[in-house]
Structures are given as C-alpha cells and as structure tokens.
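Student: Structural data only, the sequence is not supplied:
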C-alpha cells in the first residue's frame, strides 16, 4: 500500500478528491498526513476523513531554509512513500527537493511546458490560445520544469475568464492526479525512470 503525504496552502479541492479516492478499499494508496504552510481551510478535509495534519507556517526571505528544515522534520515523522503538492503555493527549498524528488509530485493548471508559474490560467488567456490543459509533474528545482507524468488538454472557450477556465481545468487535474497516484502505487509508473528519462 502506497502511503502519501499531501501539502496544501488553500481550500484543498485536489486533496479532497484524493481523500475520496483513497477511502475506497480497492484504491492502492492511503493518505497518512496532510500538511500546510498556514491555517488553510483545506485542513478541514483531513479532519473530516480522520487524517492527521500539521502546519509549518511559511517563513520567507532568509528563513526559507529553516522553513524547509521544519517541513522535512514533519515529513520524516510520517515517512510517506510519496509527497503530493496539492495547491501548495510555495517553491520548496532545494534541501526539500533533494530529499524527496522524484517521490515529490505536483499538479499544474496548464499543458506544460506551456505557461509555467503561479498564473498558468491567466497567462493562457492572455496569450489568446484556443486550448490549455492540466499536468502532473515530478517536482525539481525549477518552476514547473520537472518530468511530466501525465497531462491532458482543455479547450479555452469563447468568453472564458480566469475563473471559468480554471473551474474546467480543476476536474481534469484531479482525475490526472488520482490516476498518477494509482499508477505509482501499482508499479505501473516508476518515478525514478521518469526522472532519469528527462534531459
């Protein structure tokens, strides 16, 4: 059984989808802990499903490394097989990436390498494209630059704004994330091979 830690910053819609999937006895992974960089509303999902949680308040600037060390200490307590970033709106310090990658995955609301960064949906609209997408990647030291594990296209419709487009991307992100976690758990997706095959 694959054990998973999920890190969030906000409402945790992807987290909830994973919790619901993992509550099925046939699903080959279990969430063992949920962490956040602030008192995020999504922690309520963990409480509802009886999953332990922790908060390591974000410390920017010259305290970013110390924040990363505290995060590592929390993860070490739980020793998950996989860490999922589910709307964690922070770039992880290099020490965290070094310790966990490639067992560290993230979702992104764009068809990478198109529109990386914090405003993927807004940037797609600004570029005037007719389609964007969602991706699940291995986290590396770059910004949304790690090996791509799964992705799917989403059409940009006439009249879309950032909210409406993002609302259509979110279910695709959830479906991709759940499937990636399932494939890792059953050995169908090898994260070491995925990382090694990317230049």
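Tutor: It's in. All values reported here derive from a predicted model rather than from experimental measurement.

Student: alpha carbons only for contacts and neighbour counts from here, please
Tutor: Will do.

Student: Where is the longest helix in the protein?
Tutor: If you go by DSSP state H, the chain has its longest helix at helix 162-185.

Student: Tell me which residues of that helix come out buried.
Tutor: 165-166, 169-170, 172-182, 184-185 (16 or more other C-alpha atoms under 10 Å).

Student: in this protein, which spans are strands?
Tutor: Per DSSP state E, the chain carries strands over the ranges 2-8, 29-36, 53-55, 82-85, 104-108, 131-138, 148-155.

Student: what would those look like in a markdown table with mean neighbour count?
Tutor: Output for the strands of the chain, formatted as a markdown table (neighbours: other C-alpha atoms under 10 Å):
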| stretch | mean neighbour count |
| --- | --- |
| strand 2-8 | 23 |
| strand 29-36 | 24 |
| strand 53-55 | 18 |
| strand 82-85 | 24 |
| strand 104-108 | 25 |
| strand 131-138 | 24 |
| strand 148-155 | 18 |
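
Student: Let's have these in JSON lines, adding distance to residue 18.
Tutor: Shown next, in JSON lines, are the strands of the chain (distance: least, C-alpha to C-alpha, whole Å):
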{"stretch": "strand 2-8", "distance to residue 18": "9"}
{"stretch": "strand 29-36", "distance to residue 18": "8"}
{"stretch": "strand 53-55", "distance to residue 18": "15"}
{"stretch": "strand 82-85", "distance to residue 18": "10"}
{"stretch": "strand 104-108", "distance to residue 18": "12"}
{"stretch": "strand 131-138", "distance to residue 18": "14"}
{"stretch": "strand 148-155", "distance to residue 18": "16"}
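
Student: take the one below as the second:
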C-alpha cells in the first residue's frame, strides 16, 4: 500500500507540472512578443527622429540660402570691361564703371582700420563688392596689394562709408592726404579697383 501511494503521488506531481507549463507557455510567448514589439517601435521611433532631423536641417539650409536677399540678385565681374549689360529680374540693365566711385579714403598712423566712401550711381542696389587695393610710396613704388570682399547695403543713388581692417599692422604708415603724425612715419597712396559686384534690383 505504501508503494502504491508513492506512485500515485508522483503521477499527480507530473500532471501538475505539465498543467503549469501549459498555462505559463502562452504567457511567456506573449511577454517575449511584447518585448520584441517594443524594440521594433523604439527602433522605428529613432529612425523617424533622425529622418525628421535631417529634413529639418535641409529646410533650414534652404531657408538660409533663400533668405540672404529678399530680392533677385546677381554677381557680375568687372575685370574686362568698362560697361556691362545684363538682365536682372526680367529687366535689362547697363553698368558703367564710372557710376561706381570711391572717395574719402583715410587711415591714420595709429588706426587699425581703413575707411572710404562708396558712391553708388548705378540703377540697382549693391549688396556686396570685391575690390583690389594697391598701396604705393610717394615715389609710386608698390608697397602692397590685396583683394578685399565687403558685405554692404547701398541703395541705388546713395553713398555709404565702408570700413575694413588695415594692411598696416605695425602702424608705421599713414595716408598722405591725412594728418601727418608727430612721430616718424611713412606716407603712402592707394588705388582702389572694383573686381566684382553683388547687386539686387529695386524692391
């Protein structure tokens, strides 16, 4: 009788373990499926954020490019001709170098900047200019030459003062038409040549 009871007990234990396994198996599978689903959703979310960031960056770049000027603009080279005919915003325009004038150049002995006036007699607005400045001593021997690009906003028919960093970093030269310093210094002359213009039509 003792042996028989022991066999029955083992049989019932096996049935119980099998029943527990059958009940818990779907729960385990469901939990595993939820974990994988969360991983997939998180992966999709990260990818979507990266794509959105990339699209946002592209849009920002495009806005920056389009936002540089509110009106149609063009860059023209002035190296080879005294007059240039071109089309801007559907209008035929004519540029003469004589309509672009520089005046009032100045640089004192202790100044860290050079200044001059740009007179715009052209029928369009100037938003940028590239110039070549040649520096000479009083015997017309070249001391230095450099190209400078300047951002500006000069409406048609108006004048603006422009400032640029000086070439004379040692402060040993002064412009000959300016005030002569008390200490020993060398006077110099300049020529300013326009190279390129960035222009816009009238608003």
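Tutor: Structure received. Worth saying up front: this structure is predicted, and the values here are computed from it rather than measured.

Student: what's the TM between chain one and chain two?
Tutor: Here the TM-score for the pair of chains, by TM-score structural alignment, normalised by the length of the first structure, is 0.24; 80 aligned residues with a C-alpha RMSD of 5.6 Å.

Student: Now do the longest helix of the first structure and strand 29-36, the angle between them.
Tutor: Here helix 162-185 of the first structure runs at an angle of 130 degrees relative to strand 29-36 (axes from the mean of the first three to the mean of the last three C-alpha atoms, to 10 degrees).

Student: Give me the angle between helix 162-185 of the first structure and strand 131-138.
Tutor: Using the same axes, to 10 degrees: helix 162-185 of the first structure against strand 131-138 is 40 degrees.

Student: before we move on, which element is the residue sitting nearest the centre point of the second structure in?
Tutor: Among the residues of the second structure, the one closest to the centroid is residue 64, at 7.8 Å (C-alpha atoms, centre = their mean). Under the criterion of DSSP states H and E, residue 64 of the second structure resides in helix 2-66.

Student: continuing past that helix, what's the next helix or strand?
Tutor: Using DSSP H and E, the helix or strand that follows helix 2-66 of the second structure towards the C-terminus is strand 73-77.

Student: Can you give me the buried ones in that next one?
Tutor: 73, 76.

Student: and it, what does it pack onto?
Tutor: Packing partners of strand 73-77 of the second structure (3 or more C-alpha pairs under 8 Å, 6 or more residues apart in numbering; DSSP states H and E): strand 186-200.

Student: got the buried residues for the strand it packs on?
Tutor: Residues of strand 186-200 of the second structure classed as buried by neighbour count (16+ other C-alpha under 10 Å): 186-190, 192-200.

Student: and what of stretch 71-78 of the first structure?
Tutor: Buried-residue list, stretch 71-78 of the first structure, by 16+ other C-alpha under 10 Å: 71, 72, 74, 75.

Student: so of those, which ones are in helices?
Tutor: Among those, the ones falling in helices (DSSP H) are 71, 72, 74, 75.

Student: tell me which of these is nearest to residue 99 of the first structure?
Tutor: Minimum distance to residue 99 of the first structure across those is 8.1 Å, recorded for residue 72 (C-alpha to C-alpha).

Student: a markdown table for the buried residues of strand 186-200 of the second structure, including distance to residue 25 of the second structure?
Tutor: As requested, these are arranged in a markdown table below (distance: C-alpha to C-alpha, whole Å):
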| residue | distance to residue 25 of the second structure |
| --- | --- |
| 186 | 96 |
| 187 | 97 |
| 188 | 95 |
| 189 | 95 |
| 190 | 92 |
| 192 | 88 |
| 193 | 87 |
| 194 | 84 |
| 195 | 81 |
| 196 | 79 |
| 197 | 78 |
| 198 | 75 |
| 199 | 76 |
| 200 | 75 |
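
Student: And for residue 2 of the first structure, nearest residue in space, chain neighbours not counted?
Tutor: In this structure, residue 2 of the first structure finds its nearest non-sequential neighbour in residue 29, 4.4 Å apart by C-alpha to C-alpha, 6 or more residues apart in numbering.

Student: what residues are up against that neighbour?
Tutor: Counting by C-alpha atoms under 8 Å, 6 or more residues apart in numbering, residue 29 of the first structure touches 1, 2, 3, 4, 22, 181, 182, 185.

Student: from those, which single one is nearest residue 138 of the first structure?
Tutor: residue 181 (11.9 Å).

Student: The closest residue in space to that closest one that isn't next to it in sequence and residue 195 of the first structure, how far apart?
Tutor: Spatial nearest neighbour of residue 181 of the first structure, excluding adjacent residues (C-alpha to C-alpha, 6+ apart): residue 29 at 7.3 Å. Distance, residue 29 of the first structure to residue 195 of the first structure, by C-alpha to C-alpha, to the nearest Å: 21 Å.

Student: Kindly report the same for residue 169 of the first structure.
Tutor: Separation of residue 169 of the first structure from residue 195 of the first structure (C-alpha to C-alpha): 25 Å.

Student: Residue 17 of the first structure too?
Tutor: 26 Å.

Student: between these two, which one's more packed in?
Tutor: residue 195 (20 against 17; other C-alpha atoms under 10 Å).

Student: these two touch, right, the more buried one and residue 105?
Tutor: No. Counting by C-alpha atoms under 8 Å, residue 195 of the first structure does not reach residue 105; the two are 11.2 Å apart.
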